[in-house]
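Visitor: I'll drop the sequence and a predicted model, then ask my questions.
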Amino acid sequence: MARCRKQPKRFDQINVIPFIDIMLVLLVMVLTTATFIKQGVIPVELPQAKASTKEDLKKEINIYVNSKGEMFFDKEKVDTKELEAKLSQIDKKQTVVLRSDKESRFQDFVTVMDILKRLKHEQLYIVTKE
């Protein structure tokens, strides 16, 4: 009886799944640490210009709605018409911060949001507590 000798198994392909797993883990690590890196850490000395204008924009506009439904535009009490008039005078790129009391009516919040939407303000932040 002649015995057939088994040929050793040839590997024509490389298993890349472990390699992909390692690369995905590294990618996740890079992306999570990259969000904590402070922007602008490279020191740059900016050139000077003689004919420059400085924009006088406030950092942010604060709108408050208290538990009684009273609205305040940067600590000045306003009604909805006055609020709309004041918001229409500021730049659309200006940051608006809305602080609404948790006991206030939802309708007051919706009213302020409706005014901001109508005036096409896009830089809106709503402040909440953790």
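Guide: Looks like it came in fine.
Visitor: use CA for all of it now, contacts and neighbours both
Guide: Noted.
Visitor: and the longest helix seen in the chain, how far out from the chain's middle?
Guide: In the chain, with assignment by DSSP state H, the single longest helix is helix 17-34. A distance of 24 Å separates the centroid of the chain from that of helix 17-34, by CA atoms, centre = their mean, to the nearest Å.
Visitor: Would you mind listing the residues in contact with residue 79?
Guide: 70-71 (CA atoms under 8 Å, 6 or more residues apart in numbering).
Visitor: Next one for the comparison:
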Amino acid sequence: MKKFEQINVIPFIDIMLVALAIVLLTATFISQGIIEINLPTASNTETESQLQTIEIGIDIKSQFYYQQQQYSLEQIANKLEKLPQQTPIVLKIDKSVAFGQFTQLIDLLKTYQLNNLSIMTLREK
């Protein structure tokens, strides 16, 4: 009888590669929704709300815009009052607008505790 001085790991590597391929294929099908999954029900569930992103802008003439429509700051305040606090807001401010107008808008957003803000900019070249 012959003594084995080494352990042959090639069959083990082959099995692991096949197992890895199966896991990756299954994960792909699940993430794309191809495999149908019936989720269980529960009495205490939180619904994930899909909050619409709100765009607020100030143009070069210092005119305020809410969702691409021109409004006064007071009209925008009335609209902001009705929004949930987690609503994502994108600010599009012209670079030549006076800082005071920007400050008014930020103050208005803080009044209604709308802190999920992004400021749209252009990438430097």
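Guide: Perfect, I can see it now. It should be emphasised that the depicted structure is a prediction, and the values quoted were computed from it without experimental measurement.
Visitor: Give me the TM-score for this pair.
Guide: TM-score for the superposed pair, counting by TM-score structural alignment, normalised by the length of structure 2: 0.61. Supporting figures: 91 aligned residues with a CA RMSD of 3.0 Å.
Visitor: thinking again about what came up before, which stretch of structure 2 is the longest helix of structure 1 matched to in the alignment?
Guide: Per TM-score structural alignment, helix 17-34 of structure 1 has no counterpart in structure 2.
Visitor: Determine the set of other helices and strands touching the helix or strand just after that helix.
Guide: Downstream of helix 17-34 of structure 1, the next assigned helix or strand under DSSP states H and E is strand 61-65. For strand 61-65 of structure 1, the packing partners by 3 or more CA pairs under 8 Å, 6 or more residues apart in numbering; DSSP states H and E come out as strand 71-73, strand 96-100.
Visitor: how about the shortest one, which residues of structure 2 does it hit?
Guide: When you say that, I think you mean strand 71-73 of structure 1. So strand 71-73 of structure 1 sits over residues 64-66 in structure 2, by TM-score structural alignment.
Visitor: Check the mean deviation of the matching stretch from structure 1.
Guide: Superposed on structure 1, stretch 64-66 of structure 2 shows a mean distance of 0.5 Å to its aligned residues (mean CA distance after the TM-score superposition for structure 1).
Visitor: residues making contact with that stretch?
Guide: Contacts of stretch 64-66 of structure 2 (CA under 8 Å, 6+ apart): 54-59, 70-73, 76.
Visitor: Please tabulate the residues you listed in JSON lines, including the columns distance to residue 14 of structure 2.
Guide: JSON lines is the format used below for these (distance: CA to CA, whole Å):
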{"residue": "54", "distance to residue 14 of structure 2": "52"}
{"residue": "55", "distance to residue 14 of structure 2": "54"}
{"residue": "56", "distance to residue 14 of structure 2": "57"}
{"residue": "57", "distance to residue 14 of structure 2": "59"}
{"residue": "58", "distance to residue 14 of structure 2": "62"}
{"residue": "59", "distance to residue 14 of structure 2": "63"}
{"residue": "70", "distance to residue 14 of structure 2": "65"}
{"residue": "71", "distance to residue 14 of structure 2": "66"}
{"residue": "72", "distance to residue 14 of structure 2": "68"}
{"residue": "73", "distance to residue 14 of structure 2": "67"}
{"residue": "76", "distance to residue 14 of structure 2": "63"}
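Visitor: among the residues you listed, which ones are buried?
Guide: Among the contacts of stretch 64-66 of structure 2, those that count as buried by neighbour count (16 or more other CA atoms under 10 Å) are 54-58, 70, 73, 76.
Visitor: Closest to residue 10 of structure 2 out of these?
Guide: residue 54 (57.2 Å; CA to CA).
Visitor: What sits closest to the aligned residue in structure 1 for the closest one if chain neighbours are left out?
Guide: Aligned by TM-score structural alignment, residue 54 of structure 2 pairs with residue 61 of structure 1. Closest residue to residue 61 of structure 1 apart from its sequence neighbours, by CA to CA, 6 or more residues apart in numbering: residue 96 at 4.7 Å.
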